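Trainee: with the input below, show me the fold.
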Amino acid sequence: MHDQHVHVCEPHGEPLRETRDALDLIGEAWGRGATWVAVPAERLHDDFFTLRTGVAGEIAQKFVNYGVGLAIVGDVSRHTAASSALRDWVYEVNRGDHIWFVSDLAELTARRSSRGRG
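Mentor: Okay, here's the model as predicted:
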């Protein structure tokens, strides 16, 4: 992505699961002058998609608290098909300005541009 304001995580690597993983990403974003972090959906641990674990809420809250946007990039349909609670949460956060689930980086760019965050 040629947008210097988005830190795009590599699709390969350790799954993100802990609050400290979120803090590491926020630190990397700040170090690069980025205001958003784009995380491939496959980099998120399955616990993220099981809301009762609290992982998604903890990670999302860190990004909101530190003023860095979080975009989950890729197909999460297998998770949302298995959980109406997750499906509802994805719908709700996508209506806001801090956490988005997008299909690809082009969608992220379009959404940021349409909201004046490009």
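Trainee: for the rest of this, base every contact and every neighbour count on C-alpha atoms.
Mentor: Noted.
Trainee: quick one: contacts for the closest residue to Arg43 other than its chain neighbours?
Mentor: Taking CA to CA, 6 or more residues apart in numbering, and ignoring the residues beside it in sequence, Arg43 has Pro15 as its nearest neighbour in space, at 4.7 Å. Shown in contact with Pro15 (CA atoms under 8 Å, 6 or more residues apart in numbering): 42-45.
Trainee: what about Pro15, distance to Leu44?
Mentor: 5 Å (CA to CA, to the nearest Å).
Trainee: so what does the helix or strand containing Glu28 touch, helix or strand wise?
Mentor: Per DSSP states H and E: Glu28 is located in helix 19-31. Secondary-structure packing of helix 19-31 (3 or more CA pairs under 8 Å, 6 or more residues apart in numbering; DSSP states H and E): strand 6-8, strand 36-40, helix 55-65.
Trainee: out of those, which comes closest to Ser77?
Mentor: strand 36-40 (13.7 Å; CA to CA).
Trainee: sequence B follows; please return its structure for comparison with A:
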Amino acid sequence: MPDEIQQRGGVPVLVCDPAGPSITSEQDAIDLIGAAFLGAEAVAVPAHRLDARFFTLGTRFAGEVMQKFVNYRLLLVVVGDISGPLAASSALRDLVRESNQGGHVWFVPDLDALDARLHSRG
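Mentor: Model (predicted):
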């Protein structure tokens, strides 16, 4: 499945292909943002496509990627199981908890959970 814009919870979302390339640089994030500008309000990225540095906050990679999405007013949604990195980092647990309370970056276990969040956001 290629990356495609889908209506999810009444919102156009660029759903990224699980088999797509890894996101290893700010430029990769900017490329996703560019693809989203074809009509999406959010980008759903499978967690396993994010470079491991994303989940190691000391690298600042997560902050750089997240800030790009905030700057372009796009919701970034990390989709999938991140229990391993969460177990290893209290700072990451705090980031995920705080992000999920806001409207710029969400961490969800699957697309069904994303649909539910988007519906409830109304």
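Trainee: adding mean neighbour count and distance to Asp75 of the first structure, write the helices and strands packed on helix 19-31 of the first structure out as CSV.
Mentor: Converted to CSV, these look like this (neighbours: other CA atoms under 10 Å; distance: least, CA to CA, whole Å):
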stretch, mean neighbour count, distance to Asp75 of the first structure
strand 6-8, 22, 16
strand 36-40, 24, 9
helix 55-65, 17, 16
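Trainee: relative to Val73 of the first structure, which of the ones you listed is closest?
Mentor: strand 36-40 (4.7 Å).
Trainee: what does that closest one correspond to over in the second structure?
Mentor: Mapping strand 36-40 of the first structure onto the second structure (TM-score structural alignment) gives residues 42-46.
Trainee: aligned partner of the residue nearest to Arg43 of the first structure in the second structure?
Mentor: Using TM-score structural alignment, Pro15 of the first structure lines up with Ser22 in the second structure.
Trainee: how distant is the match of strand 36-40 of the first structure from the center of its chain?
Mentor: 5 Å (CA atoms, centre = their mean, to the nearest Å).
Trainee: dump the helices and strands packed on helix 19-31 of the first structure into a markdown table; add distance to Leu105 of the first structure as well.
Mentor: Formatted as a markdown table, those follow (distance: least, CA to CA, whole Å):
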| stretch | distance to Leu105 of the first structure |
| --- | --- |
| strand 6-8 | 9 |
| strand 36-40 | 8 |
| helix 55-65 | 19 |
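Trainee: quick one: which of those is nearest Val76 of the first structure?
Mentor: strand 36-40 (10.1 Å).
Trainee: quick one: map Phe55 of the second structure onto the first structure.
Mentor: Using TM-score structural alignment, Phe55 of the second structure pairs with Phe49 in the first structure.
Trainee: my error: substitute Gly102 of the second structure in the last question.
Mentor: Under TM-score structural alignment, Gly102 of the second structure pairs with Gly96 in the first structure.
Trainee: again, but for Ser89 of the second structure
Mentor: Aligned by TM-score structural alignment, Ser89 of the second structure pairs with Ser83 of the first structure.
Trainee: gap between the match of Gly102 of the second structure and Leu25 of the first structure?
Mentor: 20 Å.
Trainee: Asp3 of the first structure now?
Mentor: Separation of Asp3 of the first structure from Leu25 of the first structure (CA to CA) stands at 17 Å.
Trainee: when those two are compared, which one has more neighbours?
Mentor: Remark: of Asp3 of the first structure and Leu25, Leu25 carries more neighbours, 22 against 10, as counted by other CA atoms under 10 Å.
Trainee: now which residue in the second structure aligns to the more buried one?
Mentor: Using TM-score structural alignment, Leu25 of the first structure pairs with Leu32 in the second structure.
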